[in-house]
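Student: the amino acid sequence is not available; the structure is as follows:
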């Protein structure tokens, strides 16, 4: 459910932690945790907060977006990658976040996720490239390798993957 500032204030107890501070505490917990399970849980929670547009700025300001990007660039565990990709997928609906993730170079390391076995990770990756294309309307951002990989995904056994690939290809061809 999408929130407003008034709804957040209403749900926050008088002596409670406001949303930005709470998200900051989650980021600190992720950065300081040595437990893999705790890192997964925190990353999943941050990705869930990324669902609501009211949190976009907060997540960017407290460094959660940087954590998602770091995980995508440097981690190999599919669980962590899946949560980080889901967080980016939610956050890239915001044009400011889209520009930020592009500046970080996300398009350089997303193609490897299009080849993985994890259907959720592939679906989130396809959604990210689709959203980047629609927000910025710049098909030239996507090189031939990425378009060819997505062309192959049209034949995926997963209907979700095949549908997302088809929609992306139709959209990119209409913009060129």
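Tutor: Good, I have the coordinates. Note that the coordinates shown come from a computational prediction; the quantities given were computed from them, not determined experimentally. Numbers count the residues shown, from 1 in each chain.
Student: only C-alpha atoms for contact and neighbour calcs from this point on.
Tutor: Fine.
Student: identify the residues contacting residue 33.
Tutor: Neighbour list for residue 33: residue 39 [criterion: Cα atoms under 8 Å, 6 or more residues apart in numbering].
Student: err, residue 67, not the other one
Tutor: Taking Cα under 8 Å, 6+ apart, we find residue 67 in contact with residue 84.
Student: please identify the helix or strand for it.
Tutor: helix 64-74 (DSSP states H and E).
Student: tell me the buried residues in that helix?
Tutor: Within helix 64-74, the residues that count as buried by 16 or more other Cα atoms under 10 Å are 64, 65, 66, 67, 68, 69, 71, 72, 73.
Student: give me the residues contacting the helix or strand just after it.
Tutor: Later in the chain than helix 64-74, the nearest helix or strand by DSSP H and E is helix 78-91. Contact partners of helix 78-91, identified using Cα under 8 Å, 6+ apart, comprise 39-40, 43-44, 46-48, 50-51, 53, 56, 65, 67-69, 71-72, 75, 97-98, 118, 120-121, 124-125, 127-128.
Student: and here is the other one:
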């Protein structure tokens, strides 16, 4: 990629971040501010999927922006923020930035979302972030509960998480679990 292409890519991502930050004002947007914020955040999350953008997104502090969205009341912002973090969690430097910012706890909190996409992104991000932290007792019980979900995607991803992050010895040592009270996502 030429230096001009790299520069253009950075400038475009910077424009998106600025647009997201400025969307609270009523600046004549086609969408209402909440819808505009959601659209811009969804675009940033999609750009986070491309590893060529990771360095730019780190420089623009987008991992922190995504983390901030996890505590919003707007479920769309939470879903898109979690999706962006999931995408960035593949990059080692982004992964470190997320962990340093208490991201494991914030991502773990998203396991209780009523939105399946948010939960799937949270599980995937936890698998990428830090296995010893991600596989705490509460997360283990949650994954055991998700194995009972009607959604095949949720059941299968929970099984992969348990296999990759917990191991058979730990699961056997856990014995009978009490994860029945953990709510499952509804969509």
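Tutor: Right, received. Where do you want to start? These figures come from a predicted structure and were not determined experimentally.
Student: report the TM-score for the pair.
Tutor: The TM-score (TM-score structural alignment, normalised by the length of the first structure) is 0.84; 161 aligned residues with a Cα RMSD of 2.0 Å.
Student: still on that earlier bit, now distance to residue 86 of the first structure too, for the buried residues of helix 64-74 of the first structure, in TSV please.
Tutor: Shown next, in TSV, are the buried residues of helix 64-74 of the first structure (distance: Cα to Cα, whole Å):
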residue	distance to residue 86 of the first structure
64	12
65	11
66	14
67	12
68	9
69	11
71	12
72	11
73	14
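Student: wait, which of those is closest to residue 6 of the first structure?
Tutor: Checking the buried residues of helix 64-74 of the first structure against residue 6 of the first structure with Cα to Cα, the nearest one is residue 64 at 23.2 Å.
Student: excluding covalently adjacent residues, which one is nearest to that closest one?
Tutor: Residue nearest to residue 64 of the first structure in three dimensions, not counting chain neighbours: residue 27, with 6.1 Å by Cα to Cα, 6 or more residues apart in numbering.
Student: ok, that neighbour to residue 35 of the first structure distance?
Tutor: Separation of residue 27 of the first structure from residue 35 of the first structure (Cα to Cα, to the nearest Å): 14 Å.
Student: which of these two has more residues huddled nearby?
Tutor: Between residue 27 of the first structure and residue 35, counted using other Cα atoms under 10 Å, the more crowded position is residue 27 (23 against 10).
Student: the more buried one -> the second structure?
Tutor: Per TM-score structural alignment, the equivalent position to residue 27 of the first structure in the second structure is residue 17.
Student: so which residue is smack in the middle of the second structure?
Tutor: The residue lying closest to the centre of the second structure (Cα atoms, centre = their mean) is residue 82, at 2.6 Å.
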